[in-house]
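# Let me see the structure of the following:
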Amino acid sequence: MPIVSPVGHSEWAYALAKDLLETTLPRRWAHTQGVAEQAESLAPILGADADTLLAACLLHDIGYAPDLVDTGMHQLDGARYLRNVAGADERLCRLVAYHSCADNEARQRDLFDVLAKEFDQERPDLARALTYCDMTTDPDGRHLDVLDRLAEIHARYGPEHVVSRSITDATPCIVSSVRSVEAALSDVRQADTG
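Model (predicted):
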């Protein structure tokens, strides 16, 4: 696997994510493609970071790939693979490691110290943008409101699952991130029409 160059993250990320998810986890691949579509809609507010966000969106769930599962925390497993095997840019590793307020899940799984020791957090605006893309896309790649997405996650996992407990703890962070990105998009749209 080639080491990622600083240019063209998204093309490389697409090929890697497709290879890891399309056959083994087709529904997860559909979600990933929908998340990437959301990323493309954020280009007006991200400028030069749009390709980095798109790449992170394509890679955010690779830790679910059966060959990558180690800790059971897909954010950490995916970020480790990107760093240790794929030689990915550190920013991508950080975005994947902490996507969608993952520090809450790390606490639930007693992995927070491991996560914090191995990966620094990425810039807040990019982290919020990735959360927006992930948390406004359902498992089949369709776009929806963040509150509907949170309800879908709870329904899919059930109230006692670690993911549901983590999402409950992370809800304020997730909703705040999504609303912040929505406001930034609205401001750009108003400026374009005004």
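# all contacts plus neighbour counts: C-alpha atoms, from now on.
Will do.
# list the buried ones in the longest helix belonging to the chain?
When the chain is parsed with DSSP state H, its longest helix is helix 162-193. Buried positions in helix 162-193, judged by neighbour count with 16 or more other Cα atoms under 10 Å: 162-171, 174-175, 177-178, 180-181, 184-185.
# what does stretch 76-91 give?
Leu76, Asp77, Gly78, Ala79, Arg80, Tyr81, Leu82, Arg83, Gly87, Ala88, Asp89, Arg91.
# Which of those residues sits closest to His31?
Among these, Gly78 lies closest to His31 (Cα to Cα), at 15.8 Å.
# List the contacts of the closest one.
Leu59, His60, Asp61, Ile62, Gly63, Tyr64, Leu68, Val96, Ala97 (Cα atoms under 8 Å, 6 or more residues apart in numbering).
# and Ser10, how far is that from Leu58?
7 Å (Cα to Cα, to the nearest Å).
# Now show me the structure for the sequence below, then we'll compare the two:
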Amino acid sequence: MADLITVWATHLAETELSTALPRRWAHTRGVTTRATEVGQLLGKDANLLVAAATLHDVGYAPRLAVTGFHPLDGARFLRDEHGADERLVRLVANHSFALLEAEERGLREELVAEFPLLEEPLLVDALVYCDMTTTPDGDRTTAEERVAEILSRYGDESVIGRFIRRAAPEIVGTVGRVEAALAAQPR
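Have a look, this model is predicted:
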């Protein structure tokens, strides 16, 4: 059952993404579906994961793109315009190894100073899993296929290409850990 934070997150993400960036909205919906499935691992934090999954790419919205680095732009929007929960904001800011991309963009110090990584490995890993097992169209994929798709879309030598090549081993390892945790859950 959805709670207030997930209803709010869905409304906000849909408002910012569905018309301006329909493919990004499709991806977001798929990531949210994965989060709903993975929530069983997180107990009381299941709704926080769903909200973070729903808002993880909100910083791509054209009106929010200040730095051009969507985790930072999205987190600032959530903090400054909505006074969102600090853990939610920090998850959005740091989703899917954003710190590595921030380094490529020269924004590492800003990201770390404003939005330190949460020291909640399972929650952080679950969000990586949801994002990195979802295609741009919202379908399921493997971590390896997702990394290859990102590289083919952006190119090896782009900022995102350099970032994703650096992050790939961490992404694959994280997805593997979450898949193992899911497999260990009683049915």
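# Next step: the contacts of Gly78 of structure 1 restricted to helices.
Short answer: these in helices (DSSP H) are Leu59, Val96, Ala97.
# Mind checking which of those are buried?
Leu59, Val96, Ala97.
# which residue packs closest to the second one, ignoring adjacent ones?
Leaving aside its sequence neighbours, Val96 of structure 1 sits nearest to His60 (Cα to Cα, 6 or more residues apart in numbering; 4.9 Å).
# Alignment lookup: the one you found to structure 2.
Aligned by TM-score structural alignment, His60 of structure 1 pairs with His56 of structure 2.
# Next, work out how far apart its match and Ala184 of structure 2 are.
His56 of structure 2 is 27 Å from Ala184 of structure 2, by Cα to Cα.
# residue in structure 1 matching Asp45 of structure 2?
Asp45 of structure 2 maps onto Asp49 in structure 1, by TM-score structural alignment.
# and its match, helix, strand or coil?
Under DSSP: H, G, I helix; E, B strand; the rest coil, the three-state class of Asp49 of structure 1 is helix.
# what number of residues lie near it?
12 (other Cα atoms under 10 Å).
# now Thr67 of structure 2
Under the neighbour criterion other Cα under 10 Å, Thr67 of structure 2 is assigned a count of 12.
# ditto for Leu118 of structure 2
Neighbour count for Leu118 of structure 2, taken as other Cα under 10 Å: 14.
# Wait, it touches Val89, no?
No - judged on Cα atoms under 8 Å, Leu118 of structure 2 makes no contact with Val89 at a distance of 10.1 Å.
# Identify the contacts common to those two.
Counting by Cα under 8 Å, 6+ apart, nothing touches both Leu118 of structure 2 and Val89.
# for structure 1, what spans make up the helices?
9-21, 26-41, 43-46, 50-59, 74-84, 90-98, 103-108, 112-118, 124-135, 146-157, 162-193.
# just checking, what residue in structure 2 corresponds to Thr23 of structure 1?
Per TM-score structural alignment, Thr23 of structure 1 is aligned with Thr19.
# Contacts only, for the nearest residue to Ala43 of structure 1 once chain neighbours are set aside.
Nearest non-adjacent residue to Ala43 of structure 1, counting by Cα to Cα, 6+ apart: Ala50, 5.2 Å away. Each residue near Ala50 of structure 1 by Cα under 8 Å, 6+ apart is listed here: Ala39, Glu40, Leu42, Ala43.
# Swap in 10 Å and give it another go.
Ser10, Ala39, Glu40, Ser41, Leu42, Ala43, Pro44, Ala56, Leu126, Ala129 (Cα atoms under 10 Å, 6 or more residues apart in numbering).
# The residues you listed, buried ones only, as a PyMOL selection?
Buried members of the contacts of Ala50 of structure 1, defined by 16+ other Cα under 10 Å, are picked up in PyMOL with:
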select buried, resi 10+39+40+42+43+56+126+129
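# how about CSV for the contacts of Ala50 of structure 1, with distance to Gly141 of structure 1 added?
Listed next are the contacts of Ala50 of structure 1 as CSV, based on distance: Cα to Cα, whole Å:
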residue, distance to Gly141 of structure 1
Ser10, 18
Ala39, 12
Glu40, 14
Ser41, 14
Leu42, 17
Ala43, 19
Pro44, 22
Ala56, 16
Leu126, 21
Ala129, 17
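# Mind putting the contacts of Gly78 of structure 1 into a markdown table with distance to Thr193 of structure 1?
A markdown table is the format used below for these (distance: Cα to Cα, whole Å):
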| residue | distance to Thr193 of structure 1 |
| --- | --- |
| Leu59 | 34 |
| His60 | 33 |
| Asp61 | 36 |
| Ile62 | 38 |
| Gly63 | 41 |
| Tyr64 | 42 |
| Leu68 | 46 |
| Val96 | 34 |
| Ala97 | 37 |
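# so what's the counterpart of Val175 of structure 1 in structure 2 up against?
Here Val175 of structure 1 is matched to Val172 in structure 2, going by TM-score structural alignment. Listed by Cα under 10 Å, 6+ apart, the contact set of Val172 of structure 2 reads Val128, Tyr129, Met132, Thr133, Thr142, Ala143, Glu144, Arg146, Val147.
# The aligned residue in structure 2 for Arg107 of structure 1: what's it in contact with?
Counting by TM-score structural alignment, Arg107 of structure 1 corresponds to Glu103 in structure 2. Each residue near Glu103 of structure 2 by Cα under 10 Å, 6+ apart is listed here: Glu109, Leu111, Val159, Phe163.
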